[in-house]
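**Student:** sequence plus predicted model, see below.
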Amino acid sequence: MTLLELLTLLRKHLKFVIVLPVVCAVAMFFVAYFMMADEYTAVTSMYVLASSEDQGESALSTDLSASQMITNDVATLLTSNRVVADAAQELGLENLDDFDISVSSETTTRVLSVSVTGENPVVAADIANALATNVSSIAQEVMNVESVNIVDLASVPNSPSGPNRVLYVAVAFMAGLFAAVVIIVLIDTLDTRVRNAEQVEELLGLPVIGRIPQVKGGR
């Protein structure tokens, strides 16, 4: 099927091409704005202080790469089962499955940021701070870390960070448009009826030399 044939086919079913994406977008609008709860993100930042830093400035420069590797290890430790379980126990929660925990760490710095996203802004902030507090003691216990100092405590977010409802509606509209095109092409492909003289010539390899008009209502 050529592009021109596809455009002609879509034009023939233009109403369906318009209605299906609109219906999908409207349905997603109601789901996104009336059924999806707001999500809030709390962020706290930490600085990893390696044990070798008490040996002077030269040791700090020599061990910078090693310290950055330790920082990456601490970033992994932040989402470990032990740290997460200790934070949940401290806050009296059964688990933190309802919250999304993410850690960001740059390769050129020893500052970590942990983000906690959930429907309750107060609990999200408490979890972020609890993770930062617990990871310090555990890092000192199992790694060559002097301490993990909290730079900024997580504050209770005032405005939601998600979901991105506009994006969801736009994606639903595009998905509906794609589905409409696929359905129309599929129906046309499965329709094997001969509908015009051109198709007769293509199938039989013979020219059409005459046509008999269809007379409606005649005897």
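**Tutor:** Everything's here; your move.
**Student:** can we go C-alpha only for contacts and neighbour counts from here?
**Tutor:** OK.
**Student:** all helices of the chain, in order?
**Tutor:** Secondary structure of the chain (DSSP state H): helices at 3-12, 14-34, 57-62, 64-78, 81-90, 121-142, 165-190, 197-204.
**Student:** packing partners for the fourth one?
**Tutor:** Okay, so that is helix 64-78. strand 40-50, strand 100-105, strand 111-118, helix 121-142 (3 or more CA pairs under 8 Å, 6 or more residues apart in numbering; DSSP states H and E).
**Student:** ok, now which ones touch residue 206?
**Tutor:** Residues near residue 206 by CA atoms under 8 Å, 6 or more residues apart in numbering: residue 200.
**Student:** presented hereafter is structure B, for comparison with structure A:
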Amino acid sequence: MPVEETISLHDLFRVLKRRSVFIISTALFAVILTGIISYFFLTPIYQASTQILINQKQTEQIQVNAQDIQTNIQLINTYTVIIKSPAILSKVIENLDLDTTPALLEKKIKVETTQDSQVIKISVNDPEHYKSVDIANTIVEVLQEEIQILMNVNNVYILSPAVYLENPLPAKPNPLLNMTIAAVSGLMIGVGIAFLINYLDMTVKTERDIEELLGFPVIGIVSPITEVEVNKIKGLFGRIWGRGRQDV
């Protein structure tokens, strides 16, 4: 009949306490390694953003009814596709003389829309801050020109252009966030390895281990003898031996 092994909460804390140095060391190693990689090996990526407003058509009417707004919102999905299309990005590459392709440039661009809104946010990521600003603003400029040909309308308005910053902060990597994640991951890995080592460790360390291994209760324990006690025993036997020789 198989014997089921169980582990109590006390055993869990005992393993954690015994392996605490190893667990903490694993977490510290993960944090230090991640910090070195984040600060010295990962290329900083800067982000520039611009916002544009899309209307259905340019009109001299002051009042805009709800149906017009709903129609404008329906155009947003079409414009998000047009913004990242080769028709726009090829012109951007040409105007800025970029050494890239529309497919590669598209990966740097993120187009965001808000529900029930006619506003589109265009964000560009690049290792150089000034280049991300130039690309974001040029996309809007090219869009304003090309949309008149593609859609026969002039309905793209700039709400906030991308601006140059004197001391820009990179959008990624985020070293502090990466190190926090590394600390949590390191602790989890350390705990997992600690329990694995404890599970694979078959050495006998306590009387409880003997009871579990042999299935018999422990009725006596031989206490360890210190070096001082060993010296005392040696001295006692030495005196007894000396007296015995004198009697002879």
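**Tutor:** Alright, I've got the coordinates. Treat the numbers as computed from the prediction; the structure is a model and nothing was measured.
**Student:** mind checking the TM-score on these two?
**Tutor:** Scored against TM-score structural alignment, normalised by the length of structure 1, the superposed chains reach a TM-score of 0.82; 217 aligned residues with a CA RMSD of 2.9 Å.
**Student:** coming back round to it: what's the closest of the helices of structure 1 to residue 50 of structure 1?
**Tutor:** helix 64-78 (6.1 Å; CA to CA).
**Student:** related to what we said a few turns ago, got the helices and strands packed on helix 64-78 of structure 1 as a markdown table, with mean neighbour count columns?
**Tutor:** Listed next are those as a markdown table, based on neighbours: other CA atoms under 10 Å:
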| stretch | mean neighbour count |
| --- | --- |
| strand 40-50 | 23 |
| strand 100-105 | 16 |
| strand 111-118 | 23 |
| helix 121-142 | 21 |
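**Student:** of the ones you listed, which is nearest residue 72 of structure 1?
**Tutor:** strand 100-105 (6.8 Å).
**Student:** the closest one aligns to what range in structure 2?
**Tutor:** The aligned range for strand 100-105 of structure 1 in structure 2 is 108-113, by TM-score structural alignment.
**Student:** ok, residue 184 of structure 1 touching residue 8?
**Tutor:** No. Contact criterion CA atoms under 8 Å: residue 184 of structure 1 and residue 8 do not qualify, at 11.4 Å.
**Student:** so which of the two has more stuff around it?
**Tutor:** Higher neighbour count among residue 184 of structure 1 and residue 8: residue 184, with 17 against 12, using other CA atoms under 10 Å.
**Student:** show me what that one lines up with in structure 2.
**Tutor:** Using TM-score structural alignment, residue 184 of structure 1 pairs with residue 194 in structure 2.
**Student:** residue 86 of structure 1 pairs with which position in structure 2?
**Tutor:** Aligned partner of residue 86 of structure 1 by TM-score structural alignment: residue 91.
**Student:** quick one: contacts for the residue nearest to that match when sequence neighbours are not counted?
**Tutor:** Nearest residue to residue 91 of structure 2, sequence neighbours excluded (CA to CA, 6 or more residues apart in numbering): residue 142, at 6.8 Å. Contacts here follow CA under 8 Å, 6+ apart; on that basis residue 142 of structure 2 touches 88, 91, 92.
**Student:** just those residues now: which is nearest residue 62 of structure 2?
**Tutor:** In terms of CA to CA, no member of the contacts of residue 142 of structure 2 lies closer to residue 62 of structure 2 than residue 88, at 30.9 Å.
**Student:** so the closest one sits against residue 146, correct?
**Tutor:** Yes. Counting by CA under 8 Å, residue 88 of structure 2 does reach residue 146; the two are 7.3 Å apart.
**Student:** mind listing what the counterpart of residue 211 of structure 2 in structure 1 touches?
**Tutor:** Under the alignment by TM-score structural alignment, residue 211 of structure 2 pairs with residue 201 in structure 1. Contacts for residue 201 of structure 1 (CA under 8 Å, 6+ apart) come out as 207, 208.
**Student:** please report the distance of residue 201 of structure 1 from residue 213 of structure 1.
**Tutor:** Relative to residue 213 of structure 1, residue 201 of structure 1 is positioned 18 Å away (CA to CA, to the nearest Å).
**Student:** if I look at the aligned residue in structure 2 for residue 61 of structure 1, how far off is residue 53 of structure 2?
**Tutor:** Matched by TM-score structural alignment, residue 61 of structure 1 corresponds to residue 66 in structure 2. Per CA to CA, residue 66 of structure 2 is found 17 Å from residue 53 of structure 2.
**Student:** between the helices of structure 1, which gets nearest to residue 107 of structure 1?
**Tutor:** Per CA to CA, nearest to residue 107 of structure 1 of the helices of structure 1: helix 64-78, 6.7 Å.
**Student:** and the closest one, which residues are buried?
**Tutor:** Neighbour-count burial for helix 64-78 of structure 1 flags 64, 67, 68, 70, 71, 72, 74, 75, 77, 78 (criterion: 16 or more other CA atoms under 10 Å).
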